[in-house]
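> one predicted model, sequence on top.
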Amino acid sequence: MLIDTHAHLDFPEFSNDLPSVLNRAMQKGVQRIITIGINLASSQQVIDLAHRYPQVYATVGIHPHDAFLMDEEALSIFRSLAREDRVLAIGETGLDYHRDRQPRAIQRKCLNRQLEVACDLKLPVVFHIREAFDDFFDIVRPYAHSLGGGVLHCFSGDWNIAVKALDLGFYLSIPGTVTFPQASKQQDVVKKAPFDRLLVETDAPYLTPVPFRGKVNEPSYVYYTAKKVAEIRGCTLDEVASQTTSNACAVFHLNDSSTPRSDNES
């Protein structure tokens, strides 16, 4: 069993054949998928998907590219969405200094607001951090032990940055880019990190792993990321699947079961 801890099933790439996408995932042993909110509309959409499909769970977040949206009215709606059934976490939220689509001060304010909600609700947070680790650690450190946990999505830092995240109790989520020949820094982190702090993800429809690079990514392809993690760590795919599933269940407070629960199960 595998868990894809980060996908965007509400994106247009999946609008015409989502049932087929989910079926292909199940055939590859991907029995749970966490689909990620990036703004208020997206967060509502992923909640709806989580209610429709028992193997899908949701998060509620405002991406740094949309940080300007976080006014008082949006914050009220955000809090309400975060309390919805089948919402596992806040995110994705964070800082993106690579594209800088929003002023950095606005990004930092939006991140702080979402951290406050996460602390209030004792929810873990899924972080999107690009070229902003210094500011990220300065902001998150005072909150870290009041959160329900933390995940550095699509982890792109080196080992020194990984250590700082691990010291705060956070998890490192490994995407399909780890399969790329030039991903030596990411592969080094996978080799050195504690096994009980690693997750696997697709970030579908983006970051498609080898051997499907260049195509639309989908949750079934997390299998190939897990296979690469096994190769790097010198263990079996089954061991990676078991450990990363256990890790995902721990940080997202999921029931560690091989069978997804539907809404009408008690």
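That came through fine.
> only C-alpha atoms for contact and neighbour calcs from this point on.
Noted.
> ranges for the strands of the stretch 51-200 of the chain?
Read by DSSP state E, counting those that start in this stretch, the stretch 51-200 of the chain holds these strands, from start to end of the chain: 56-60, 87-96, 125-130, 150-152, 171-174, 198-200.
> so the longest one versus strand 125-130, what angle?
Calculated by axes from the mean of the first three to the mean of the last three CA atoms, to 10 degrees, strand 87-96 forms an angle of 20 degrees with strand 125-130.
> ok, Gln114 - contacts?
For Gln114, the residues meeting the contact criterion (CA atoms under 8 Å, 6 or more residues apart in numbering) are Gly61, Ile90, Thr93.
> likewise for Phe180?
Shown here is Phe180, whose contacts under the criterion CA under 8 Å, 6+ apart are Pro209, Val210.
> go with 7 Å
Residues touching Phe180, when contacts are defined by CA atoms under 7 Å, 6 or more residues apart in numbering, comprise Val210.
> which parts of this protein are helices?
Chain-ordered helices for the chain, with DSSP state H as the definition, fall at 18-27, 40-52, 72-82, 104-121, 133-140, 159-167, 184-192, 222-233, 237-252.
> structure two is appended below for comparative analysis:
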Amino acid sequence: MKLFDSHCHLDFDAFASDRKDVVARALNVGVRAIFVPGVSRRQSLSNSSSDNQWPDDCAGVALLQGFGLHPYFIHQHQDDDLQWLAQQLESNPTAAVGEIGLDACCEDYTTQTRLFTAQVDLACEFQRPVVIHHRKTQPELLRVLKQARSKLPENPGVIHAFSGSKEQANTWIELGFMLGVGGTITYERANKTRTALAQAPLSNILLETDSPDMPISGYQGQRNEPAHCIDVVRTLAELREESVEELAAATWNNACRLFGWHG
């Protein structure tokens, strides 16, 4: 059984001291591929520095890459970062655009919106999927993406850390998007999201951890890690009354299709 963690910040400093052990635990439960989003120009340049052990610590797991300007780092982003992003997409023909999005709890929403729209335009130009961050912003995100609908690639992207109702899920699915399923579903209080993902088409579901963030139930306040992908898929299997093996195979294929990878 192979698991694909479709959203994990394995390059963050939270893993700098024990990344090899983290990867070993992930491999032990079947994680064989990880998508690592980009969040800022600074972070991506740090990852490529000669004194950084990333990604040498990750032997045994396939790493897929994204480049993006995340709203959390809005004060780091400069206008010429968009030109840098275009250069990264041109130089990395399989890289996704992300993690990008809108966050109502972050500052400078006007700049967030301008950068998000520009990054969607780049995704259309280079025909790459987008990896979408959201917090209290799904209507605004959908408005921008619907305007670009005719130009988006065939597999347009994923709404990362999906939370919401069945109706909201269906809106993303109708737009061609995948739903990122992570630790949220391990909390029984997340009734709407659990119901929505129990009924969503299997062809539109991805597994993710968002490590080091979004810990699963029972691990609140602790660093999350990709090995918890197994807990997510087990919970999803219970909710959908499907086997873990069936879900692992389907979500693996979904992630490969989205990211254009033949693993």
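Nice, I can see it. Small disclaimer: the values here were computed from a predicted structure and weren't measured.
> ok, back up a step: need the strands of the stretch 51-200 of the first structure in a markdown table (columns: mean neighbour count and distance to Ala67 of the first structure).
Supplementary listing: the strands of the stretch 51-200 of the first structure in a markdown table, determined by neighbours: other CA atoms under 10 Å; distance: least, CA to CA, whole Å:
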| stretch | mean neighbour count | distance to Ala67 of the first structure |
| --- | --- | --- |
| strand 56-60 | 30 | 14 |
| strand 87-96 | 28 | 9 |
| strand 125-130 | 24 | 12 |
| strand 150-152 | 26 | 18 |
| strand 171-174 | 26 | 23 |
| strand 198-200 | 28 | 26 |
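> of all the ones you listed, which lies closest to Asp17 of the first structure?
The closest of the strands of the stretch 51-200 of the first structure to Asp17 of the first structure is strand 56-60. By CA to CA, the value is 15.2 Å.
> hmm, back to that, in a markdown table: the contacts of Gln114 of the first structure, plus distance to Ala132 of the first structure.
Supplementary listing: the contacts of Gln114 of the first structure in a markdown table, determined by distance: CA to CA, whole Å:
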| residue | distance to Ala132 of the first structure |
| --- | --- |
| Gly61 | 18 |
| Ile90 | 19 |
| Thr93 | 13 |
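> nearest to Ser242 of the first structure, of those residues?
Sorting the contacts of Gln114 of the first structure by distance to Ser242 of the first structure puts Ile90 at the head of the list, at 24.6 Å, by CA to CA.
> what residue in the second structure is paired with the closest one?
With TM-score structural alignment as the matching criterion, the partner of Ile90 of the first structure in the second structure is Val97.
> show me what contacts the closest residue to its match other than its chain neighbours?
Beyond its immediate neighbours in the sequence, the residue positioned closest to Val97 of the second structure (CA to CA, 6 or more residues apart in numbering) is Val130, lying 4.8 Å away. Residues in contact with Val130 of the second structure, defined by CA under 7 Å, 6+ apart, are Ala96, Val97, Gly98, Ala123, Pro156, Gly157, Val158.
> shouldn't the fourth one be in contact with Val131?
No: proximity of Ala123 of the second structure to Val131 does not meet the contact threshold set by CA atoms under 7 Å, at 10.2 Å.
> overlap in contacts, those two.
In the contact map built from CA under 7 Å, 6+ apart, the residues linked to both Ala123 of the second structure and Val131 are Val97.
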